[in-house]
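**Student:** What follows is a predicted structure for the sequence shown.
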Amino acid sequence: MLADKAYDADRIRASLREKGAFAYIPPKANRRSKPYFSTWLYRERNLIERFFSKLKHFRRVATRYDKLAENFLAMVQLASMRLWLHRL
């Protein structure tokens, strides 16, 4: 699980460990024992967050005008293609 520094708590890490998941959470500065943290994986998470932020600029996606899941997914795909083409 990828999360922000706000989720750096021993109880959250223990809960994830019980469920068989790995916690990739950056440690807080005041933490005594710093657990393993992948900076590369955290950067990839940032890319995904920025993509969703750009996707929400499309009014139809942000407000979810479409009632059917298929129509909403189609609009998300169209918006994604438009963002991708704009980048080229």
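**Tutor:** Nice, I can see it.

**Student:** drop to CA atoms for contacts and neighbour counts, all remaining ones
**Tutor:** Noted.

**Student:** Next, work out how far apart the spatially most central residue of the chain and residue 59 are.
**Tutor:** Centrality entry for the chain: nearest residue to the mean C-alpha point is residue 49, 4.9 Å, by C-alpha atoms, centre = their mean. Distance, residue 49 to residue 59, by C-alpha to C-alpha, to the nearest Å: 18 Å.

**Student:** would you say the residue nearest to the centre of the chain is within a strand?
**Tutor:** No: assessed with DSSP: H, G, I helix; E, B strand; the rest coil, residue 49 is helix; it does not lie in a strand.

**Student:** measure it to residue 32 for me?
**Tutor:** According to C-alpha to C-alpha, residue 49 and residue 32 sit 29 Å apart.

**Student:** Remind me what the top helix by length along the chain packs against, helices and strands.
**Tutor:** As assigned by DSSP state H, the longest helix anywhere in the chain is helix 69-87. On a contact count with 3 or more C-alpha pairs under 8 Å, 6 or more residues apart in numbering; DSSP states H and E, helix 69-87 meets helix 39-55, helix 59-63.

**Student:** want to compare, so here's the second one:
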Amino acid sequence: MSALTAEQCSDAANLGAVLDAICVPRPCRGRPRKRPTCVRVDRAYGARYYRQQIQQQGIRCVCPERLDAKKSRLSKGRRGGSPPRFDAESYKGRNVVERAINRLKDFRAVATRYEKRGHNFSATVLVATIILWLL
């Protein structure tokens, strides 16, 4: 399940809706989990507000520190606090999702979003995903 928004909307502004739509399937029987153990996100989600939103749900946030945040933290000296934890090895797995999204964008209807209605666009993405899976 995913949260579908208008094309011009910011991803970061809809982070709460995306977190609520998460369904992690279990390897055996049972209801899907609503919380993954960790979320690997881009630097755009490195702001304190977004990190707190993710961590309030009990999810570990794996995100490199933004350069402007680091500069601001260092300019405050001791009052700036310590840098947020960052697991570089875990973050390397994020490129798999990025590559999958870029493969989906090879389909013109997905990249340009010709469909006006959300359910039609979701169906287009689903068909493109099935085609990629079959290849």
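**Tutor:** Done, it's in. All of these numbers come straight from a predicted model, not from anything done at the bench.

**Student:** Just give me the match in the second structure for the residue nearest to the centre of the first structure.
**Tutor:** The alignment partner of residue 49 of the first structure in the second structure, by TM-score structural alignment, is residue 98.

**Student:** got a list of what that match touches?
**Tutor:** Contact criterion C-alpha atoms under 8 Å, 6 or more residues apart in numbering gives no residues in contact with residue 98 of the second structure.

**Student:** ok, now how distant is it from residue 57 of the second structure?
**Tutor:** 24 Å.

**Student:** Residue 23 of the first structure and residue 14 touch, don't they?
**Tutor:** No: applying C-alpha atoms under 8 Å, one finds residue 23 of the first structure not in contact with residue 14, separated by 9.2 Å.

**Student:** So for those two, which sits in the more crowded spot?
**Tutor:** Using other C-alpha atoms under 10 Å as the criterion, residue 23 of the first structure and residue 14 rank with residue 23 on top: 21 against 14.

**Student:** which residues touch residue 37 of the first structure?
**Tutor:** 24, 25, 26, 27.

**Student:** give me that answer again for 7 Å
**Tutor:** Under the criterion of C-alpha atoms under 7 Å, 6 or more residues apart in numbering, the neighbours of residue 37 of the first structure are 24, 25, 26.

**Student:** Tell me how far the first one lies from residue 7 of the first structure.
**Tutor:** For residue 24 of the first structure, the distance to residue 7 of the first structure under the criterion C-alpha to C-alpha works out to 10 Å.

**Student:** Who has more neighbours out of the two?
**Tutor:** Between residue 24 of the first structure and residue 7, residue 24 has the larger neighbour count (other C-alpha under 10 Å), namely 20 against 16.

**Student:** how near is the nearest residue to that one once chain neighbours are set aside to residue 26 of the first structure?
**Tutor:** Of all residues not flanking residue 24 of the first structure in the chain, residue 2 sits nearest, at 5.0 Å (C-alpha to C-alpha, 6 or more residues apart in numbering). Going from residue 2 of the first structure to residue 26 of the first structure by C-alpha to C-alpha gives 9 Å.
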